[in-house]
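Participant: Make a model of this:
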Amino acid sequence: MSAPTHDTLLHIAERTHWEAARDTGVSYAMSTLGRTLDDERFVHCSSDMAQVEGVLGRFYTGVPRSDLVLLVIDVASLDAPVRYESAGDEVFPHVYGPIPIAAVIDVRSLPRNR
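Facilitator: Coordinates of the predicted model:
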């Protein structure tokens, strides 16, 4: 089975961590909620909004959406490899290295908590 590929990836970021990386110009190195790239070995991403919604529902229910942003990442601008790996019944993209600030091509608000 060949792995899917995408031109862009989506990453749910804690606003404070993204803004700190952006403001200092240091590559973004958070993996997921409260966990760093060093903790996890990769940055968790999603391929599409359906995956984002599922991740929000499973792992971010107690986090106000105003504390989060959705990073849109240009895959061609990454220095690190992207691997598509199974997690449960889905395949998620994982970036095995930090996200350069220049690779983030858009920062979006997330849908409100339900």
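Participant: Please make it C-alpha for all contacts and neighbour counts, starting now.
Facilitator: Fine.
Participant: Residue 8 touches residue 78, doesn't it?
Facilitator: No: with contact taken as CA atoms under 8 Å, residue 8 and residue 78 are classed as non-touching, separated by 10.4 Å.
Participant: Okay, buried residues for stretch 56-70 please.
Facilitator: In terms of neighbour count (16 or more other CA atoms under 10 Å), stretch 56-70 has its buried residues at 56, 60, 65, 68, 69, 70.
Participant: what about the fifth one, which helix or strand?
Facilitator: Assigned by DSSP states H and E, residue 69 belongs to strand 68-74.
Participant: Could you also give me the structure for this second sequence? I'd like to compare it with the first:
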Amino acid sequence: MTDRPATAYKVLTAEQMAALEAGGSFAGAPVDLADGYIHLSTAAQLTVTVDKHFAGQSDLHVAAIDLAALGSAVRWEESRGGQLFPHLYAALPLVAVIAYGPLERGQDGSVRLPVAA
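Facilitator: Reported below is the predicted structural model:
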């Protein structure tokens, strides 16, 4: 489908981000490993994902991911409220990460998207 975004986002702890940088790939957080895929969010879904699944946590990072680089390993599947979410059925390679940085919020409380340097 052409109306799907080309970029998705993954929220990582500082430890997970460091492991991705050092190892060149990320197999997934405990919830990802339990579910059998890496949970990703679109830009429109990101703030709600952070508020729902990472409330009260600090030292988080957001990675922007080029979905085209992941090919058929990405599946769009129905999740929260019937929305389609991108799920990655493979390890996340660092080469598919186009930008990342500490999780920051705008004045309206929304999560700011990382910008490539």
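Participant: Kindly provide the TM-score of these chains.
Facilitator: After superposition, the two chains reach a TM-score (TM-score structural alignment, normalised by the length of structure 1) of 0.79; 105 aligned residues with a CA RMSD of 2.1 Å.
Participant: Could you find the closest non-adjacent residue to residue 59 of structure 2?
Facilitator: Setting aside the residues directly before and after it, residue 59 of structure 2 is nearest to residue 14 in space (CA to CA, 6 or more residues apart in numbering), at 5.8 Å.
Participant: tell me the SS of residue 92 of structure 1?
Facilitator: Secondary structure state of residue 92 of structure 1, per DSSP: H, G, I helix; E, B strand; the rest coil, is strand.
Participant: Quickly note the distance from the counterpart of it in structure 2 to residue 55 of structure 2.
Facilitator: Under the alignment defined by TM-score structural alignment, residue 92 of structure 1 is paired with residue 85 of structure 2. From residue 85 of structure 2 over to residue 55 of structure 2 the distance is 20 Å, taken as CA to CA, to the nearest Å.
Participant: Same check on residue 91 of structure 2?
Facilitator: 25 Å.
Participant: do the same with residue 43 of structure 2
Facilitator: Counting by CA to CA, the gap from residue 43 of structure 2 to residue 55 of structure 2 is 18 Å.
Participant: How about residue 10 of structure 2?
Facilitator: Applying CA to CA to residue 10 of structure 2 and residue 55 of structure 2 gives a distance of 15 Å.
Participant: ranges for the helices of structure 2?
Facilitator: Using DSSP state H, the helices found in structure 2 span residues 14-23, 30-35, 43-53.
Participant: Kindly reformat those helices as JSON lines containing distance to residue 103 of structure 2.
Facilitator: As requested, the helices of structure 2 are arranged in JSON lines below (distance: least, CA to CA, whole Å):
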{"stretch": "helix 14-23", "distance to residue 103 of structure 2": "10"}
{"stretch": "helix 30-35", "distance to residue 103 of structure 2": "19"}
{"stretch": "helix 43-53", "distance to residue 103 of structure 2": "9"}
